[in-house]
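Peer 1: Next come a sequence and a model predicted from it.
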Amino acid sequence: MEKTSANIKKFVVISLITLGTLTVLTACGSKESKKSEQSSFSSSINNKSSQSSSSSNSSSTSSSSSTQEGFGDVPQILSGNYSSLNGTWQTADGSTKIILNNGNIIFSPDYERIISNPVAKDGIVIGDALNDKRHMGFMFAAAHNSPIFPNSSNVDKTDSGKDRLIITTDEEGIEIFDTMPTAFFYKVSNDITL
């Protein structure tokens, strides 16, 4: 419990810095470029989803390593409908668990964050995770999608075969997919109870 509390505090501090940076960067972008980026990102996601669906339909076996139920619907998420993310999410090592319920990120009965302002950026969905006007960041990458890194030395070390998300601090950019892969959450069930 102390480890989880320390991790949450660390994420809060780092998220505050990252969110400030994300807010400034988001404000600097034009609405048209955001619409264009969201549209092309949504098309890319839809194409990959249909390819993934057709390949999974042709195979009668499923991977035993994937316990994920359902997939995040990026166009819905970008429109503010977070229901496709509903369920229980946990880190790969099982040490930390969160519940997502219609945009509420529930860490415990006393600690929640609310997803807001999602945009498609660098191949992933980036948004805010708010609580009492305190900002943190939210990043979501759909299965089979990885962020586009500005630095070619960064690589996605998360399990890109699954939907994954992370709550970040303001100083953490998309490089977190390379630098902190164990901090990512993966959907393990559709259950929304603690």
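Peer 2: Thanks, I have the structure now.
Peer 1: When you work out contacts or count neighbours from here on, use the C-alpha atoms and nothing else.
Peer 2: Will do.
Peer 1: Could you measure from the residue of the chain most remote from its centre over to Y82?
Peer 2: Most distant from the centre of the chain: S60, at 28.9 Å, with distances by CA atoms, centre = their mean. In this view, S60 and Y82 are 30 Å apart by CA to CA, to the nearest Å.
Peer 1: State the number of residues packed around A141.
Peer 2: Using other CA atoms under 10 Å, A141 has 23 neighbouring residues.
Peer 1: next one: I166
Peer 2: I166 has 22 nearby residues by other CA under 10 Å.
Peer 1: Please name the nearest non-neighbouring residue to it.
Peer 2: F184 (5.0 Å; CA to CA, 6 or more residues apart in numbering).
Peer 1: Tell me if I'm right that that neighbour and T91 touch.
Peer 2: Yes - using CA atoms under 8 Å, F184 makes contact with T91 at a distance of 5.6 Å.
Peer 1: In contact with S62, which residues?
Peer 2: S62 makes contact with S56, according to CA atoms under 8 Å, 6 or more residues apart in numbering.
Peer 1: Quick check: it vs S55, distance?
Peer 2: Taking CA to CA, one finds S62 at 11 Å from S55.
Peer 1: How about T23?
Peer 2: Here T23 is placed at a distance of 39 Å from S55 (CA to CA).
Peer 1: which one of these two has more residues nearby?
Peer 2: Taking neighbours as other CA under 10 Å, T23 and S55 compare with T23 leading, 16 against 11.
Peer 1: Could you list the buried residues of the strand or helix carrying the more buried one?
Peer 2: With secondary structure defined by DSSP states H and E, T23 is part of helix 2-28. Buried residues in helix 2-28, counted by 16 or more other CA atoms under 10 Å: 8, 11-23, 26.
Peer 1: Report the next helix or strand after that helix in sequence order.
Peer 2: helix 31-58.
Peer 1: that's a helix at I77, yeah?
Peer 2: Yes - using DSSP: H, G, I helix; E, B strand; the rest coil, the assignment for I77 is a helix.
Peer 1: residues in contact with it?
Peer 2: When contacts are taken as CA under 8 Å, 6+ apart, I77 is in contact with S84, P118.
Peer 1: Next: T67.
Peer 2: So T67 contacts K187, V188, S189 (CA under 8 Å, 6+ apart).
Peer 1: Could you tell me whether the first one really is in a strand?
Peer 2: Spelled out, it's K187. Yes - judged by three-state DSSP, K187 forms part of a strand.
Peer 1: could I get the contacts of T67 as CSV with distance to D73 and neighbour count?
Peer 2: Listed next are the contacts of T67 as CSV, based on distance: CA to CA, whole Å; neighbours: other CA atoms under 10 Å:
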residue, distance to D73, neighbour count
K187, 13, 29
V188, 16, 19
S189, 16, 16
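Peer 1: Pasting the second one now:
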Amino acid sequence: MERKFVKIKKYVTVSVIFLGVLATLTACSSGSKESKKTEHTSSSQSTKSKESLPSSSSQSSSISTSSSSDISSSSTSQYEAANSSQILTGNYSSLNGTWQTTDGSGKAVLKNGTIIFSSEYQRVISGPQSKNGIIIADAVNLGKHMGFMFAAANSSPTFANSSQTDKTDRTKDRFAITSDDEGLEIFDTNPMSFFYKISNDTTSPNS
């Protein structure tokens, strides 16, 4: 009887120890799985975060390119537009600069109302007035009068004859010196005679 009790006691002790070891192993295994799961989740989030970086970088590059494009676009207009209101009051400073015909055959410098074709030949703008959508004035040289016609950018004269059109480059300021027999039709019949600003330089040509 005593031997049986001892055997039972040993069996219970062994069983308790076995169950304890099993519980410990289970806990360790579960903890290991949780740890691996956490590491996998953290690694996955890190990978996703890295994957999103190129997109952010791309957006930054796109913004930079857009800004550069805007800057390029805003500097397209090389020269300040002439001030028609000032011209009509006798202030011609907004016309100052070097002007040239489209084919390069004619060049003149405008400097405070004086049209300088060469050091020997000049004309002075006098009596400007607004007429038919443009500015008309005298171009005087030694008492001899010719006409001065100026059209600001994006404006054209109003023709009496509906068949006439403005064949000059109306996107730019332009002027022409006209003879007595030339009127507004010069915009249609002789567009190559108009001068356009090519620089702000007021150094006299051929000086």
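Peer 2: All right, it came through fine. Keep in mind that this is a model prediction, so the values were computed, not measured.
Peer 1: if you skip the residues just before and after it, what's nearest to the spatially most central residue of the first structure?
Peer 2: For the first structure, the residue nearest the mean C-alpha position is F140 (2.0 Å; CA atoms, centre = their mean). Once flanking residues are discounted, F140 of the first structure sits nearest to L165: 4.3 Å by CA to CA, 6+ apart.
Peer 1: To which residue of the second structure is that neighbour aligned?
Peer 2: Matched by TM-score structural alignment, L165 of the first structure corresponds to F175 in the second structure.
Peer 1: Can you tell me how far I14 of the first structure is from R164 of the first structure?
Peer 2: 19 Å.
Peer 1: go on, S15 of the first structure?
Peer 2: Counting by CA to CA - S15 of the first structure and R164 of the first structure are separated by 17 Å.
Peer 1: now S39 of the first structure
Peer 2: For S39 of the first structure relative to R164 of the first structure (CA to CA), the value is 21 Å.
Peer 1: who has more neighbours, the two?
Peer 2: R164 (24 against 15).
Peer 1: hmm, back to that, touching, the residue nearest to F140 of the first structure and F184? I think so.
Peer 2: Yes - L165 of the first structure lies in contact with F184 (CA under 8 Å); the separation is 5.6 Å.
Peer 1: counterpart of Q100 of the second structure in the first structure?
Peer 2: Q100 of the second structure maps onto Q90 in the first structure, by TM-score structural alignment.
Peer 1: got the contact list for that match?
Peer 2: T96, K97, I98, F184, F185, Y186, K187, V188.
Peer 1: got it, and P157 of the second structure?
Peer 2: Contacts of P157 of the second structure (CA under 8 Å, 6+ apart): N132, G133, I134, A151, D166, L184.
Peer 1: which residue lines up with the last one in the first structure?
Peer 2: What that stands for is L184 of the second structure. Counting by TM-score structural alignment, L184 of the second structure lines up with I174 in the first structure.
Peer 1: Check the third one too.
Peer 2: Across the two structures, I134 of the second structure finds its equivalent in I124 of the first structure, going by TM-score structural alignment.
Peer 1: So A143 of the first structure, which state does it fall into?
Peer 2: Taking three-state DSSP as the rule, one finds A143 of the first structure in the coil state.
Peer 1: So what does it match up with in the second structure?
Peer 2: A143 of the first structure maps onto A153 in the second structure, by TM-score structural alignment.
Peer 1: Run through the residues that contact its match.
Peer 2: With CA under 8 Å, 6+ apart, A153 of the second structure has these contacts: A81, R170, T171, K172, D173, R174.
Peer 1: residue contacts, the nearest residue to the second one once chain neighbours are set aside?
Peer 2: Closest residue to R170 of the second structure apart from its sequence neighbours, by CA to CA, 6+ apart: N154 at 5.2 Å. Neighbouring residues of N154 of the second structure by CA under 8 Å, 6+ apart: R170, T171, K172.
Peer 1: What of I135 of the second structure?
Peer 2: S84, L88, P128, Q129, M149, F150, A151.
Peer 1: 10 Å instead?
Peer 2: 84-85, 87-88, 128-129, 148-152, 157, 175 (CA atoms under 10 Å, 6 or more residues apart in numbering).
Peer 1: ok, N190 of the first structure to E37 of the first structure distance?
Peer 2: From N190 of the first structure to E37 of the first structure the distance is 30 Å (CA to CA).
Peer 1: Over to T96 of the first structure?
Peer 2: For T96 of the first structure, the distance to E37 of the first structure equals 32 Å [CA to CA].
Peer 1: How about G70 of the first structure?
Peer 2: Taking CA to CA as the measure, G70 of the first structure falls 25 Å from E37 of the first structure.
Peer 1: D122 of the first structure now?
Peer 2: 9 Å.
Peer 1: now A183 of the first structure
Peer 2: With CA to CA as the criterion, A183 of the first structure and E37 of the first structure are 27 Å apart.
Peer 1: neighbour-wise, which of those two wins?
Peer 2: A183 (22 against 17).
Peer 1: corresponding residue for that one in the second structure?
Peer 2: Aligned by TM-score structural alignment, A183 of the first structure pairs with S193 of the second structure.
Peer 1: now I77 of the first structure
Peer 2: Using TM-score structural alignment, the equivalent of I77 of the first structure in the second structure is I87.
Peer 1: and which of the contacts of N154 of the second structure is nearest to K7 of the second structure?
Peer 2: T171 (113.3 Å; CA to CA).
Peer 1: How much space separates that closest one from S156 of the second structure?
Peer 2: In terms of CA to CA, T171 of the second structure sits 10 Å off from S156 of the second structure.
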